[in-house]
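Undergrad: I'll drop the sequence and a predicted model, then ask my questions.
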Amino acid sequence: MTTQQLIEQIHHKKSFLCIGLDVDLSKIPSHLLEKEDSIFEFNKAIIDATHHLCVSYKPNTAFYEACGIQGWQSLKKTIDYLNENYPEIFTIADAKRGDIGNTSTMYAKAFLEDLNFDSVTVAPYMGKDSVEPFLEFKYKHTIMLALTSNEGAFDFQTKIIEGKELYKTVIETSKTWKNSENLMYVVGATKAQYFAEIRQLIPDSFLLVPGIGAQGGNLQEVCKFGMNSNIGLLINSSRGIIYASNGLDFAEKANIEALKIQQEMEAILVSKFSF
């Protein structure tokens, strides 16, 4: 998927919502546990109930890997279902991979070729040769951790090194890498005060923003400082939507919670743009 196609979908749906498919078997409705593939059945119901309200889905691969080979099969069935039935949706493999040379190439092939996600998240700690293999894929995107929403982000990311916060150095350096136009960046919603400075460094890039809702991030604040002329934001919500209910009405309740966010997003877009 091209960036322009993603922007067009945002305009069409009046939404820049990304829904995280972080499936925890201890939290899904008990009646689904009787199914042959309870993870996929849960995802399918959530997707069918919310696809018109969001522009992206983001399965966190750890929740699937923890279930062994069956979990990986559920992940493949989920991405295949999305690609076959809702090809306009921007898909993110939240894998946070990062290793050198051939290993990164294999990770990239696994997620961008075999599973056919539109994008994958990566950790840049090992430098350009751990990220550039992901950037080689045409019409695919690499979403690099820049400034995350967790408390531990302050351990390294905001440390001053030679007069500059480390996360700024990481962002600036990444712009020099081959095919850097395929980069997007993760910036946590709980770090809203940093968005203005980040936009000075990467004014045109898309930002994947976790931390809205359960983690305490504020949508209005993020949009105030992080939105650009192409919107440039994918706001992720996971638990607040997919676990809105653990009963038979779980998909219906997910729809209601996603609609609330979409309507708030639409109001922001109408106020800022001629939507």
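TA: Yep, it's here. Residues are numbered from 1 along each chain as shown.
Undergrad: C-alpha from now on. contacts and neighbour counts both.
TA: Noted.
Undergrad: Regarding this protein, what is its longest helix?
TA: Ranked by number of residues, the top helix in the chain under DSSP state H is helix 250-272.
Undergrad: Tell me the buried residues in that one?
TA: Across helix 250-272, burial judged by 16 or more other CA atoms under 10 Å covers 250-259, 261-262, 265-266, 268-269.
Undergrad: second one coming, line it up with the first:
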Amino acid sequence: MTTQQLTDQIRKKKSFLCIGLDVDLDKIPKHLLNEEDPIFAFNKAIIDATHHLCVAYKPNLAFYEAYGLKGWKALEKTIMYLNVKYPEIFTIADAKRGDIGNSSTMYAKAFFEDLDFDSVTVAPYMGKDSVEPFLAFKNKHTILLTLTSNAGAFDFQTKTVDGRPVYEQVLETSKTWENSSRLMYVVGATKAEYFTDIRKIVPKAFLLVPGVGAQGGNLQAVCKYGMNENVGLLINSSRAIIYASDTAYFDEAAAQKAENLQLEMAKILAS
């Protein structure tokens, strides 16, 4: 998927919502545990109820790898279902990979060729030869961890080196890598005060923004400082939407939570 196609979907749906599919079998409605594949059954119901309200879905791979082979099969079924039934949806493999050379190439093949995700999250710590293998795939996107929403982000990401914070140096350096136009960046909603400086460095790039909802990030603040002329934001919400209810009507509750965010986004876009 191209960024223009993603932007077109945002305009059409009046939404820049990304829904995180972080499936914990201890939290899903108990009746689903009787299904042959509870993880996929949960995902399918959430997707069918919310696809018209969002432009992206983001499975966090930890929640699938934790269940071994059955978790990986559920992930395969989920991405296949999205690609066949809702091909207009942008898909993100939240894998946070980071290795070098052939290892990165193989990770990229796994997510871009085998599973056919549109994008994957990647850690920048090992530099360009850990990221450029992902960037080699046309019409696929690499989402670089830049300034994350967790408290530990202050351990390294905001530290000043040679007069500039590390996260700013990550942004600047990444622009020199081959096919850097295929880069997107993770910037946490809980760090809204940093968006102005980030936009000075990457004014046109899409930013994947976790932390709205359960983590307390402020949507209005993120949009005020982070939105560009093409919107340029994917606001992720996971637990606040998918675990809105543990009853038989969990999908309807999820849709209501998603619609609340979508309506707020529509107002922002209109203004």
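TA: Yep, it's here. The structure displayed is predicted, hence computed values, not measured ones.
Undergrad: which one of the buried residues of helix 250-272 of structure 1 sits closest to Asn230 of structure 1?
TA: Checking these against Asn230 of structure 1 by CA to CA gives Leu269 as the nearest, at 10.7 Å.
Undergrad: What ranges does structure 1 have for its helices?
TA: So, for structure 1 - with DSSP H - the helices run 3-13, 38-50, 61-65, 68-85, 101-108, 128-135, 153-156, 166-174, 195-201, 219-226, 239-242, 250-272.
Undergrad: The fifth one: average distance to aligned residues in structure 2?
TA: By that I understand helix 101-108 of structure 1. Compared with structure 2 after the fit, helix 101-108 of structure 1 shows a mean deviation of 0.4 Å (mean CA distance after the TM-score superposition for structure 1).
Undergrad: Which elements pack onto that helix?
TA: If you count contacts as 3 or more CA pairs under 8 Å, 6 or more residues apart in numbering; DSSP states H and E, helix 101-108 of structure 1 packs onto helix 128-135.
Undergrad: tell me what the helix it packs on is packed against?
TA: Using 3+ CA pairs under 8 Å, 6+ apart, the elements in contact with helix 128-135 of structure 1 are helix 101-108, strand 141-147.
Undergrad: so it aligns onto which residues of structure 2?
TA: Counting by TM-score structural alignment, helix 128-135 of structure 1 falls onto residues 128-135 of structure 2.
Undergrad: Quick one: distance of the matching stretch to the chain centre.
TA: Its chain's average C-alpha position is 19 Å from that of stretch 128-135 of structure 2, according to CA atoms, centre = their mean, to the nearest Å.
Undergrad: mean distance, that stretch to its aligned residues in structure 1?
TA: By mean CA distance after the TM-score superposition for structure 1, the fitted stretch 128-135 of structure 2 averages 0.2 Å away from its aligned residues in structure 1.
Undergrad: Please enumerate residues in contact with that stretch?
TA: Residues from elsewhere that reach stretch 128-135 of structure 2 (CA atoms under 8 Å, 6 or more residues apart in numbering): 98-101, 104-105, 108, 122, 124, 141-142, 174, 177-180, 182-183.
Undergrad: Whichever of the residues you listed end up buried, select them in ChimeraX.
TA: Applying 16+ other CA under 10 Å to the contacts of stretch 128-135 of structure 2, the buried members can be selected in ChimeraX as follows:
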select :98,99,104,105,108,122,124,141,142,174,177,179,180,182,183
